[in-house]
Each structure stands twice: as C-alpha cells, then as structure tokens.
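In: Just a sequence and a predicted model for now, questions to come.
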Amino acid sequence: MNTPMSMTEIFLIAILLIFSLPYLIWRLGKTDYFAPLVVIQIIAGILMGPGVLGRIFPDYYQFVFNAQIIQSLNGIAWWAVMIFVMIAGIELDLKKVWEHRRESFVTGSLALGMPLLFGSIAAICLLKFDGWQGANAHSWQFVLGIGMACAVTALPILILLMEKLTILRQAIGQRILRYASLDDIAIWAVLAIILMDWTRVGRQLGFLLLFALATIGFRKLMVKLSERDRWYVSLIWLAACSFAADWAGLHFMVGAFLSGAVMDAHWFDQRKMDLLREHVLLTIMPVFFLSTGLRTNWDLGGTAVFIAAALLLLASVGGKLAGIHLAGKILRWEKGEASIIGWLLQTKALIMIIFANILLDKNIITNETFTALLLMAIGSTMLTVPMVHPKLKQFKSVIFKE
C-alpha cells in the first residue's frame, strides 16, 4: 500500500534539488572561471522553472512545486534577500566617496547615466510590441525601470568577483567600490520614485518621515549596545523597516536597503559581516534563486525573449563601457583603466534580479520582460571574469597604482 507523500517530504525534495543540481553542474562542469556558483544557481532556478522543467515534465513539476511548496519557499526567499540587501546597505561607504568626490561623482554619474539612457531607448523599442509592459505600469515607469535595470551594478557580487581576481584590497578595487556605492544609492532612490503610489502618497511620505525620526533613536541605541546585541537588534530593525515600507506601498526590499544604509559598517566586525554574507549566500539565497526561476515565462516565444535579452544586454554593457570610457577621458586615466573598471561595473547578477523582482511584483513589467532581464543579468555576469582577467595581466601597473 502506497502512502502519499507529506508536504514536508515534498518540501525536502525541492530543497534537495535546489542545492544539489547547481552544485553538481558547477563542480563537475568546472564553470567557476566564467560562471561562479551563484550564477549557476540562478541558471538552475530557470531550468527548474515552468518554462523548462514545467514543459518537459509537467506532472512532476506540479507535484514538487505545488502552490503550498512555493508559498513555503517564498517565505524563505523573502527573508534571505532582505538580509542580503540590508548587508549591501551597511557596506556602503559614503565617507570614501566624499573624500574623492570629484572622481567618484564624475565616474558614478556616467557609469549610471549612460546605461540608463541606452536601457531606456531599448525599453521604448519594447513598448512598440505587446506583452512587455506590466498591467499596472505607466509608460514612464516601464521605461525608467528597464533603463535602471540596465544601469544596475551588483555590489555584493562585484565584491566576490574582485576577491576572486585578488584586486579587492588593491587601489583599483577600492575605487571601483566607491563608484558602485554611489550608484547603489541612486538605484534605490530611483526605484522609490518608480514605486511612488500617488493614491497613497500621504502614507509614503509619512513612512519616510517616521523612518527618519526612528533612525535617530535607532542610531543612538546601537551606539550604546555591545556588538553581540547589535547583530540581533539589526534584524529586528530590518523586519520593522521592511514591514513599514511595504505597508506604505513602496516595497519591503526598499525598507530592507534603507535599514542597512543608516547603519555604520564600523559597528560590526568586518570579518563577521563577510562571513554573514557568505553564509546567507550558502544557506538560504539558493532558495531565492529557485523562486526567481519559477517566475520566468516564455509565452511570447523563446525567440522573442532571447532577442529582448540580447537587446538589453547590448544596452547594459555598451552603456556602461561608454560611460566609463568617457569618465576616463575626463579624468585622464591611464590606458587600460577604463576597460577594467567598465567591465567590472557592468556586473549585474543579484541586485538586478532583486530589482527586476520588485518591478514584477508591482506589475510594472510582465513575466516575459522579467525573463529577458534575468537572462541579461546572467550574460552580463558571465562576461565579467573572462573579459577582466586578461586585462589585469596586460595592465599590471593599473592594479597597484595608488
């Protein structure tokens, strides 16, 4: 007599797939040079989504990834990405940006502005066809959202890649972090504008006012606490800010970023912060990658989605490189600097995927647009190390320049 599987057992099958499939592909395929494990996890999420696994094995897909299991996975994914985004906010170092303000603002504005322009043009092209703009979006929200998605730099993944290339603690690595940090703030500020709900503008302005007042008290409290207590209180603060932002009609991830942005990095041991980021990536972020893959859609046809992804990738990479090379000419950089910096700053991966998830949640883009953006993010990140590694060997003087 066969006993039906419990939801717990089906949930554990899903977890087994989430962790084993990408690891085996990454380890056995030896993909680390062009596709780190985090990229393979994103790709595996797409493969296990409705567009691939769901079409090849529809009965098995419906059995494992049923509504109850997806709901459970989403809860883990939300908390994982909230912690990850909070860490990204904490790691912003605006003091260094201000110390090198001319260089940082020239480079940061061009690194953001050019791909934003190129991406917005690509979005206008997509508007000429049905199926790309979300049901709740105004045209300007769609264009600005796609443009900003093309301009995003994934600061946490950038840190991981620069560690791998052994340049994170070098002068050029620290410069790149300054540029990316400045862009990170602009990205979340623009997102808040895109998500502004004019029917609830009073509630949203109220949230910003209360957040500012609460931040004053929170910072005074954190200074008085031991580091051990700060770690725990920061999670309470994260949950409160995320809830308040979502209630106000922005998005819980906007609240998560703000919760980290008002914390000082020196409140925490840097080594422990690095470990926390690594442990979150290792233990729970793979669930977010899978839940992201489950949201992909190919109803407009695989060819159309891939063409859109290629257009967005061209706008993203081309815009970023154009902006950085222009900054290099203005600031009189040495030969090779602009190319290395441009290719590193065009890294998308996690932050762009988080950004696109928010646009999808708010119905500013469709599932098909989300899929194209996801493919663009994967392509962008996979290009980084193969393009940068040879240039670092060629221009060694740039790496060690103070």
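Out: Received it, and whenever you're ready, just let me know what you need. Owing to the predicted nature of the structure, the values given are computational and were not obtained by experimental measurement.
In: use CA for all of it now, contacts and neighbours both
Out: Fine.
In: Any buried residues in the helix ranked longest in the chain, and which?
Out: Among the segments of the chain that qualify as a helix by DSSP state H, the longest is helix 302-331. The neighbour-count criterion (16 or more other C-alpha atoms under 10 Å) identifies 305-306, 308-328 as the buried residues of helix 302-331.
In: Structure two is appended below for comparative analysis:
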Amino acid sequence: MTTTEIFLIAMAIIFTVPYLVWRLGRTDYVAPLVVVQIIMGVVLGPGVLGRFFPEYHAFVFTAPVVQSLNGLAWWAVSLFVFIAGLELDLGMTWRHRRETSITAALSLGMPLILGCAVAFVLMTMGGWLGPAAQPWQFVAGVGMGCAVTALPIIILLMEKMDILRQPLGQRVLRYASLDDVAIWAVLAVILMDWARVGRQVGFLALFALATWGVRRLLARLPVADRWYVGIVWLILVALGADWAGLHYMVGAFLAGAVLEARWFGQAQVDQLRHHVLLVMMPVFFLSTGLRTQWDIGGAAVFLGAAMLLAASVTGKLLAARMAGRVLGWPPGEATTIGWLLQTKGLIEIIFANILLDKKIITHETFTALLLMAVFSTMLTVPIVYPRLQKARERLKRAG
C-alpha cells in the first residue's frame, strides 16, 4: 500500500475508535470525548497496541506516516495553545486581584511543593530523570506538572455542568488564568538555555516591541483581517521562541496571551476551539500516545502516576481550603473549587510534551504525567457535579 493509503488508515483509526468507545460506551459523565481520545492515544501507542500487535502497529505507524501525523499535531497544538492564551482575561483578574492572587498563589504553591517532593523520590529510583536535565530542572518541571490547571478543559467541563457563566465559574476561570501565566513563566525559566541566553533575551525584547505594534494594528483592522494577522503573528512568535530555545508552544501561548479575545469575537474564539478539538487535536493525542513507553515496568509507571496524582489533588484541595478560610468562602465551596482546579487535561499533556522534547524527563516520566492528566480529568465531573446539585437543592429549599 502507498504511504497516502496507510496515512488515511491511521486517520480513520484516530477518529473512529475513540468516537465509538465514547458513544457506545456512554462514557460522557466520567470521560468526555476529549478524555477518551487521550486514553485511546495511549492505547494505540507502542506500550499497548505495539506490545500486543507489533506487526499491525509497525504496518500502520511507519516512519513517513508518523512524520506526517507529527506535522499535523504540531500545528494543532499550536492553535490550541494560542486559543488558551487568548482566553486569559487579565483585566478581570486585575479587578479582583486580592482574591485571585491569594487563591492562585496557594493553588499553585501547594501542589508544586508536594510535586517537588515526589520528584525527589522518583530521582532516587532511577529511570525518570531526562538525559539533558539538571536535577533542579527535573524537580521543578515535575513539580509544576502537579500544579498545572487545564484552563481550556475546565471551560469545557464547566460548560457541561452549566456553571461557566455563573459567578463560581468565572471565579475559577480567574484563578486558573493567573496560574496559567505563572506556569508558562516558570516553564520558560526551566527551559532557559544559558548557552543561548543572548538569543532568548533578544527574542523577548523583540517580542515586547512587536506586541506593541501588533496590538495597535489589530485594534484598527476589521474582524476578518484580524484573524489572518493573528495566525501569522502566532506562527512568527512560535518560530522565534523555538529558534531562541524556549519551544514553539511557549511562543504560541505568548502570542495569544498578549491579544484580546474580544477583538476576534468570543463566539468565534469558542467555535475555533471547538473545531480544533474536533478536527485536529485527535491527531495530537495519537502523536502523544506514540511517545509513551513502559521500559522500567508498567507497575512502576502506574505507581509514579498515582504519587503525582495524589500530590496534585491533595495540594489543590489544601490550597482551596486555606484560601476559603482567608477569604471567608461559604461552607463546601472550597472543596468544589479545589476539585475543579485540579483538572489537568490537555495543558498537562502539552507541558509534559515540552519537557520530553527538551529531554528534561524520560518517556517513562512522560507516561506517568500523561496518566495523571487522564485520571485527574476523569475525576472532576463525577465529584463536582453531585456537589453542585446538592448546593442547588439547598438554595431551592432556602428560597
């Protein structure tokens, strides 16, 4: 068969298998389609399909096919991270800066501390530290992996639970937005290549200057032209960041974060996010799954994932309770917010991909972080939705 035919077979698998599992298995309550796609990416990778059906795996995922899939995945994730940057509402965060900064600082700091402790333990076990990593980079990277909150996935889940446009949902978005900024800033520090620091300083200086010009330009253009200019801006900033050694995804996020979603129309931004998730991101999930490995043993990888998940969930819940006491939240609200903020999803996977690309973590660490992201996201709706229902019933009785 030709490479084109095998590529189309791979695409058919990527889009058909997760959809059938999601639809026929009716998993939406526990695992929305995006979570099923992430899981199936792991299943179709070398650790599962490649182990039990090596000949079939080798036939479908040939080097030319994988190269083509990777190209689509790079573009898909660039668009997705750009949209995540656009969705940051830094103005609203500033208007509620005391509440937001206290909650965001705690929800970032507590799981970061616990995650760093887990990273120290993993380093003593061997097989987890990447070949190009300094110990501090590994510890900080894994720790921040536990502190990640997946802003785009939280938006999808809160929309499903009908709280996105309510005061609680908007507060959670502010907390997650500020944490997103901090996480990407810390990632830039972790990735700092001191041999190329001149390039990086030059890129950041040029980026700041170009941002001023692009913002002035976009504010004066019609909406249709803003999208074209915005996409070109995304490409150039991603290219510059990768050239400087910061990784193209960092550039993609920065490109979106300095722009205003209102310039493009919130409804159109929501539509683009939906279409990217529908049409392109499944390819990224498969590309991610192809990078999973279990060379140090499946049990060890699952143990590492469980330790990381415990650090993340415990840290987020403790942080929310501490914030609730300081800010005087109603009883039970802190736990709900904590469970929402522990959602990992796609941002965790993107974060782990960057660490793997830079050889700060091994494929086994990457697999553990990926499993943590899956389990974290699957926990959110089954735990939060019943709590919201009980809160609504209490309000009805009180009314």
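Out: Perfect, I can see it now. Here the structure is a predicted model, which is why all the values come from computation and not from measurement.
In: before we move on, the earlier item: could you say what helices and strands the longest helix of structure 1 packs with?
Out: Contacts defined by 3 or more C-alpha pairs under 8 Å, 6 or more residues apart in numbering; DSSP states H and E place helix 302-331 of structure 1 against helix 101-127, helix 139-151, helix 337-345, helix 367-394.
In: with structure 2 superposed, average distance for that helix?
Out: Its matched residues in structure 2 lie on average 0.5 Å from helix 302-331 of structure 1 after superposition (mean C-alpha distance after the TM-score superposition for structure 1).
In: separation between the counterpart of Leu218 of structure 2 in structure 1 and Trp140 of structure 1?
Out: For Leu218 of structure 2, the aligned position in structure 1 is occupied by Met222, per TM-score structural alignment. Here Met222 of structure 1 is placed at a distance of 40 Å from Trp140 of structure 1 (C-alpha to C-alpha, to the nearest Å).
In: Between the two, tell me which one has more neighbours.
Out: Using other C-alpha atoms under 10 Å as the criterion, Met222 of structure 1 and Trp140 rank with Met222 on top: 18 against 13.
In: So the more buried one belongs to a helix, correct?
Out: Yes. Following the definition DSSP: H, G, I helix; E, B strand; the rest coil, Met222 of structure 1 is counted among the residues of a helix.
In: Which element, helix or strand, includes the nearest residue to it once chain neighbours are set aside?
Out: For Met222 of structure 1, the nearest residue in space outside its immediate sequence neighbours is Arg230; the separation is 6.1 Å by C-alpha to C-alpha, 6 or more residues apart in numbering. Assigned by DSSP states H and E, Arg230 of structure 1 belongs to helix 227-247.
In: Does Pro386 of structure 1 touch Asp32 like I think?
Out: No. Using C-alpha atoms under 8 Å, Pro386 of structure 1 is not in contact with Asp32; the gap is 10.5 Å.
In: Just the residues contacting the helix holding Arg230 of structure 1, thanks.
Out: Around helix 227-247 of structure 1, the neighbours that count as contacts under C-alpha atoms under 8 Å, 6 or more residues apart in numbering are 82-83, 86, 204, 207, 211, 222, 251-256, 258-260, 267-268.
In: Next, count neighbours for Ala154 of structure 1.
Out: Here the number of neighbours of Ala154 of structure 1 (other C-alpha under 10 Å) works out to 26.
In: Next: the one 10 residues further on.
Out: Lys164 of structure 1 has 14 neighbouring residues, counting by other C-alpha under 10 Å.
In: Which position in structure 2 pairs with it?
Out: The criterion is TM-score structural alignment: under it, Lys164 of structure 1 has Lys160 as its aligned partner in structure 2.
In: swap in Val52 of structure 1?
Out: Val52 of structure 1 is assigned Val48 in structure 2 as its aligned equivalent, the criterion being TM-score structural alignment.
In: And for Asn74 of structure 1?
Out: Asn74 of structure 1 maps onto Asn70 of structure 2 when the alignment is built from TM-score structural alignment.
In: dump the residue contacts of that match.
Out: For Asn70 of structure 2, the contacting residues are 283-284, 287, by C-alpha under 8 Å, 6+ apart.
In: export those residues to CSV and tack on distance to Gly145 of structure 2, secondary structure and neighbour count?
Out: Shown next, in CSV, are the contacts of Asn70 of structure 2 (distance: C-alpha to C-alpha, whole Å; DSSP: H, G, I helix; E, B strand; the rest coil; neighbours: other C-alpha atoms under 10 Å):
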residue, distance to Gly145 of structure 2, secondary structure, neighbour count
Val283, 23, helix, 27
Phe284, 19, helix, 26
Ser287, 20, helix, 24
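In: any idea which of these is closest to Arg394 of structure 2?
Out: For the contacts of Asn70 of structure 2, the closest approach to Arg394 of structure 2 (C-alpha to C-alpha) belongs to Phe284, at 42.4 Å.
In: isn't that closest one right next to Ser78, touching?
Out: No. Applying C-alpha under 8 Å, one finds Phe284 of structure 2 not in contact with Ser78, separated by 10.4 Å.
In: which one in structure 1 is aligned with Leu388 of structure 2?
Out: Mapped onto structure 1 by TM-score structural alignment, Leu388 of structure 2 lines up with Leu392.
In: Touching, its match and Ser339? I think so.
Out: No. The pair Leu392 of structure 1 and Ser339 fails to qualify as a contact (C-alpha under 8 Å) at a distance of 9.9 Å.
In: Tell me the residues of structure 2 aligned with whatever helix or strand Trp26 of structure 1 lives in.
Out: Element membership of Trp26 of structure 1 [criterion: DSSP H and E] is helix 7-29. Counting by TM-score structural alignment, helix 7-29 of structure 1 lines up with residues 3-25 of structure 2.
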